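Participant: Here is the input, now give the coordinates:
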Amino acid sequence: MDKMLRASQRFFDLSEEEKREYAGGKVLDPIRYGTSFNLMVDKALFWRDYLKCHVHPHFNVPSKPHGFSETVDEYITKSREVVGELLKGISLSLGLEENYIHKRLNVELGSQFLILNFYPPCPKPELVMGLPAHTDHGLLTLLMENELGGLQIQHKGRWIPVHALPNSFLINTGDHLEILTNGKYKSVLHRAVVNTKATRISVATAHGAPLDTSVGPAPELVGDENPAAYRAIKYRDYIHFQQSNELDRRSCLDHIRI
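Facilitator: Alright, predicted model coming up:
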């Protein structure tokens, strides 16, 4: 885990010219370096640089710095193993067979995104956000960060700081897990704040269905007493919708809620 954090720092230490080689303009570009969430719709830039890579089922990462791609490959492979075990536990918790989610959504060929976030010190952190309130697309997101912290989750209308623990993952449940489980598992509304003292780096791996798979409530979790709460939507279309609109809490889920 430390190795991945160090590799992330080395990428952001590249010259701006080198990093701009990976600047992308489209939501699903295989590799995309930039600032803010969506430059086309955001009203303001956020105090953050990022690198987003679509790393599974096809492996796309920058060739710089030296050794970066090898470190990423090792890290994302281990991350998929962790998520695989978590999804088995979630299936069992719903009274379904252990591999239900894997089979239902073809998880072995599912999408995995690597997102590196770089939040430098900010002279006036009360005036900006690192990343505004949002939920994640997909099933589960594994988040690792250096020891500075900065993540907050919303609970009962209040923002609660999440204190970073060394060598640990924070697991965020995503929108598509909420859709698939018909609301039994809820996606987590969260945001990132910045500080005046030091740079925060976080490494997220987001795991979901194949892009062209339609995700709706599992038939086994729907009935007369529990009608479907969401309409099915193709994973690719959901991502485009989410990232073509200003981040606004749970607007994407609300869009497909029945």
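Participant: Only C-alpha atoms from now on, for both contacts and neighbour counts.
Facilitator: Noted.
Participant: Quickly note the distance from residue 103 to residue 219.
Facilitator: Distance, residue 103 to residue 219, by C-alpha to C-alpha, to the nearest Å: 14 Å.
Participant: what about the helices in the stretch 151-258 of the chain?
Facilitator: Ranges of helices in the stretch 151-258 of the chain, per DSSP state H, counting those that start in this stretch, are 175-180, 235-243, 251-256.
Participant: would you list those helices in JSON lines and tack on distance to residue 208 and mean neighbour count?
Facilitator: What follows is these, written out as JSON lines (distance: least, C-alpha to C-alpha, whole Å; neighbours: other C-alpha atoms under 10 Å):
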{"stretch": "helix 175-180", "distance to residue 208": "8", "mean neighbour count": "26"}
{"stretch": "helix 235-243", "distance to residue 208": "8", "mean neighbour count": "18"}
{"stretch": "helix 251-256", "distance to residue 208": "16", "mean neighbour count": "16"}
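Participant: Among those, which comes closest to residue 197?
Facilitator: Closest to residue 197 of those is helix 235-243 (C-alpha to C-alpha; 30.5 Å).
Participant: before we move on, back to that, compare the helices of the stretch 151-258 of the chain and give me the one nearest residue 48.
Facilitator: helix 235-243 (16.6 Å).
Participant: for the closest one, packing partners?
Facilitator: In terms of contacts (3 or more C-alpha pairs under 8 Å, 6 or more residues apart in numbering; DSSP states H and E), helix 235-243 is packed against helix 251-256.
Participant: Show me what the helix it packs on is packed against.
Facilitator: Looks like helix 251-256 contacts helix 235-243 (3+ C-alpha pairs under 8 Å, 6+ apart).
Participant: Show the contacting residues for residue 13.
Facilitator: Shown in contact with residue 13 (C-alpha atoms under 8 Å, 6 or more residues apart in numbering): no residues.
Participant: separation between it and residue 224?
Facilitator: The value you get for residue 13 to residue 224, if C-alpha to C-alpha is used, is 56 Å.
Participant: try residue 199
Facilitator: In terms of C-alpha to C-alpha, residue 199 sits 51 Å off from residue 224.
Participant: These two: which has the busier surroundings?
Facilitator: Comparing residue 199 with residue 224 by other C-alpha atoms under 10 Å, the one with more neighbours is residue 199, at 15 against 6.
Participant: Test my guess that that one contacts residue 120.
Facilitator: Yes - the criterion here is C-alpha atoms under 8 Å, and residue 199 meets it with residue 120 at 4.3 Å.
Participant: For residue 186, grab the count of nearby residues.
Facilitator: Residues within reach of residue 186, counting by other C-alpha under 10 Å, total 17.
Participant: who are the neighbours in contact with the closest residue to it other than its chain neighbours?
Facilitator: What sits nearest to residue 186 in space, not counting adjacent residues and going by C-alpha to C-alpha, 6 or more residues apart in numbering, is residue 178, at 5.0 Å. Residues in contact with residue 178, defined by C-alpha under 8 Å, 6+ apart, are 139, 184-187.
Participant: and this one, so I can compare the two:
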Amino acid sequence: MAVVNETVRFDQMKDVKEFDYFKIGVKGLADSGITTIPSFFVQPPEILSDLKSFSSTCTEIPIIDLSDVNSDLHRPKIVEQIREAARTCGFFQVINHGVPVSVLDETIAAIKAFHEQPPEVKAEKYTREEGQSVMYASNYDMYRAKVAASWYDSLQVWMGPEAPKEEDIPAMCRKEVVQWDIHAKKVADTVFELLSEGLGLERGKFKELGFSDSRLFMGHCYPFCPQPDLTIGIRSHSDYALMAVLLQNQVPGLQIKHGDGWVDVKPLRGGLIINIGDSLQIISNDEYKSVEHRVLANSSKEPRISTVEFFHADNRNGSACFGPLPELLSPEKPAIYRNFTMKEFLEIFYTKGVHSKSLVKELKL
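Facilitator: Next up is the predicted model:
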């Protein structure tokens, strides 16, 4: 049996390398009119059996209105709402966040336009060289994850701490990516202030620690999948980052884990989704929680488009050390996690695939 399994893995790896060689992504596969997905996208039975699992105790993530965030009267209530959502759910949507709906629409349209370009045009940016300021690939962790591939393609741009050369960003979405980075950072700075206050810290504490200096933009495309019951858009994982700001179009598919089941995150026009990352769970010493989430394979002819801006601490100093904030520790609340250097964080980031809560598990005492 082991020989058979090894033969299957060898044949699948050949197929993966051939898929990668042509640089067409899953969008190219979908556009070719295939009716059967390649075997290396077929998920194992334990994943497939979980795809229809839903929780009955939670029906939606919190929606928080930021319109009065600068009001001395209303801000304490918003701080408490953010704190409670970060403690119990790890995901929430914000409305009246200050980003014009026109900007949201333009960003989604530009990323969709990038992914709808002919494969030979997109192939110019197709790479698996980690650490590139701009890269496009299908399943960027396809080789190191060592699991079945997921049905999505991504454009990735590191926006900070050092800005990319604008000419390196694909012309099709250059203006919109740069514009979105500015708006997403403003939203993140506001939410970081509220999260800091929710921990009883000074409003500017997270900014002082450089929590929005390293910013990674990702523009995902989940095209139509002819066999959505056999694969997944992106497998269950939590984000390594401190926090993410997510914008999605109106095609559903995003789910968060709640208890033993899954809850749909319904698209809300004009809303932005905030999710707590593993790094913030560690730094807050478990006061705030990251949560596993996934995207189902898309059965709609309309592609699911999302953009995510991930916020990390400044990664230029590899010896910089992070861990549970001393202000949050006491004899009654000792550190749950060990300290880690930015070098160690990046090594984990680049060697682990998109899978479960691997950073939290790696650093727990």
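Participant: Overlay them and tell me the TM-score.
Facilitator: Put the two chains on top of each other and the TM-score (TM-score structural alignment, normalised by the length of structure 1) is 0.93; 255 aligned residues with a C-alpha RMSD of 1.6 Å.
Participant: quick one on the thing from earlier: adding distance to residue 30 of structure 1, write the helices of the stretch 151-258 of structure 1 out as a markdown table.
Facilitator: Listed next are the helices of the stretch 151-258 of structure 1 as a markdown table, based on distance: least, C-alpha to C-alpha, whole Å:
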| stretch | distance to residue 30 of structure 1 |
| --- | --- |
| helix 175-180 | 21 |
| helix 235-243 | 13 |
| helix 251-256 | 23 |
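Participant: Go through those and name the closest to residue 214 of structure 1.
Facilitator: helix 235-243 (6.0 Å).
Participant: which outside residues touch that closest one?
Facilitator: Under C-alpha under 8 Å, 6+ apart, the answer for helix 235-243 of structure 1 is 27, 37-38, 137-138, 209-215, 252.
Participant: and residue 185 of structure 1, how far is that from residue 177 of structure 1?
Facilitator: 7 Å.
Participant: Residue 170 of structure 2 -> structure 1?
Facilitator: Aligned against structure 1 by TM-score structural alignment, residue 170 of structure 2 finds its counterpart in residue 64.
Participant: In contact with that match, which residues?
Facilitator: Residues counted as contacts of residue 64 of structure 1 (C-alpha under 8 Å, 6+ apart) are residue 11.
Participant: Am I right that it is in a strand?
Facilitator: No - counting by DSSP: H, G, I helix; E, B strand; the rest coil, one finds residue 64 of structure 1 to be coil, located in no strand.
Participant: any idea how far it lies from residue 52 of structure 1?
Facilitator: 14 Å.
Participant: Residue 183 of structure 1 now?
Facilitator: 28 Å.
Participant: So which of those two has more stuff around it?
Facilitator: Under the neighbour definition other C-alpha under 10 Å, residue 183 of structure 1 and residue 52 were set side by side, and residue 52 has more, 25 against 18.
Participant: That one and residue 110 of structure 1: what is the separation?
Facilitator: From residue 52 of structure 1 to residue 110 of structure 1 the distance is 17 Å (C-alpha to C-alpha).
Participant: now the strands: where do they sit in the stretch 251-365 of structure 2?
Facilitator: 254-258, 261-264, 272-276, 293-296, 304-312, 321-322, 340-341 (DSSP state E, counting those that start in this stretch).
Participant: Let me have those in TSV, adding distance to residue 19 of structure 2 and mean neighbour count as columns.
Facilitator: Listed next are the strands of the stretch 251-365 of structure 2 as TSV, based on distance: least, C-alpha to C-alpha, whole Å; neighbours: other C-alpha under 10 Å:
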stretch	distance to residue 19 of structure 2	mean neighbour count
strand 254-258	26	21
strand 261-264	31	20
strand 272-276	32	24
strand 293-296	21	22
strand 304-312	22	25
strand 321-322	39	15
strand 340-341	36	16
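Participant: Could you dump those strands into JSON lines and include distance to residue 233 of structure 2?
Facilitator: Formatted as JSON lines, the strands of the stretch 251-365 of structure 2 follow (distance: least, C-alpha to C-alpha, whole Å):
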{"stretch": "strand 254-258", "distance to residue 233 of structure 2": "9"}
{"stretch": "strand 261-264", "distance to residue 233 of structure 2": "14"}
{"stretch": "strand 272-276", "distance to residue 233 of structure 2": "18"}
{"stretch": "strand 293-296", "distance to residue 233 of structure 2": "5"}
{"stretch": "strand 304-312", "distance to residue 233 of structure 2": "10"}
{"stretch": "strand 321-322", "distance to residue 233 of structure 2": "32"}
{"stretch": "strand 340-341", "distance to residue 233 of structure 2": "31"}
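Participant: Name the nearest residue to the counterpart of residue 132 of structure 1 in structure 2, ignoring sequence neighbours.
Facilitator: Residue 132 of structure 1 maps onto residue 235 in structure 2 when the alignment is built from TM-score structural alignment. Among residues not flanking residue 235 of structure 2 along the chain, residue 294 sits closest, at 5.2 Å (C-alpha to C-alpha, 6+ apart).
Participant: Show me what the one you found aligns to in structure 1.
Facilitator: By TM-score structural alignment, residue 294 of structure 2 lines up with residue 191.
Participant: how close does that match get to residue 221 of structure 1?
Facilitator: 30 Å.
Participant: Select the longest helix from structure 2.
Facilitator: Assignment by DSSP state H gives helix 174-198 as the longest helix of structure 2.
Participant: Contacts for that one next, please.
Facilitator: 78-80, 82-83, 97-99, 103, 106-107, 110, 159, 166-167, 202-207, 212, 217, 243, 245, 309.
Participant: For ChimeraX, write a command that selects the buried ones of the residues you listed.
Facilitator: To isolate the buried ones among the contacts of helix 174-198 of structure 2 in ChimeraX, judged by 16 or more other C-alpha atoms under 10 Å, type:
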select :78,79,80,82,83,97,99,106,107,110,159,203,206,207,212,217,243,245,309
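Participant: ok, the match of residue 294 of structure 2 - contacts?
Facilitator: Residue 191 of structure 1 touches 130-134, 151-153, counting by C-alpha under 8 Å, 6+ apart.
Participant: These: which two are farthest apart?
Facilitator: 130 and 153 (13.7 Å).
Participant: The aligned residue in structure 2 for residue 8 of structure 1 in helix, strand or coil?
Facilitator: Under the alignment (TM-score structural alignment), residue 8 of structure 1 pairs with residue 111 of structure 2. For residue 111 of structure 2, the assignment made with three-state DSSP gives helix.
Participant: Please apply the same query to residue 142 of structure 1.
Facilitator: Quick answer, by three-state DSSP: residue 142 of structure 1 is strand.
Participant: I'd like to know how far it sits from residue 1 of structure 1.
Facilitator: The gap separating residue 142 of structure 1 from residue 1 of structure 1 is 12 Å, by C-alpha to C-alpha.
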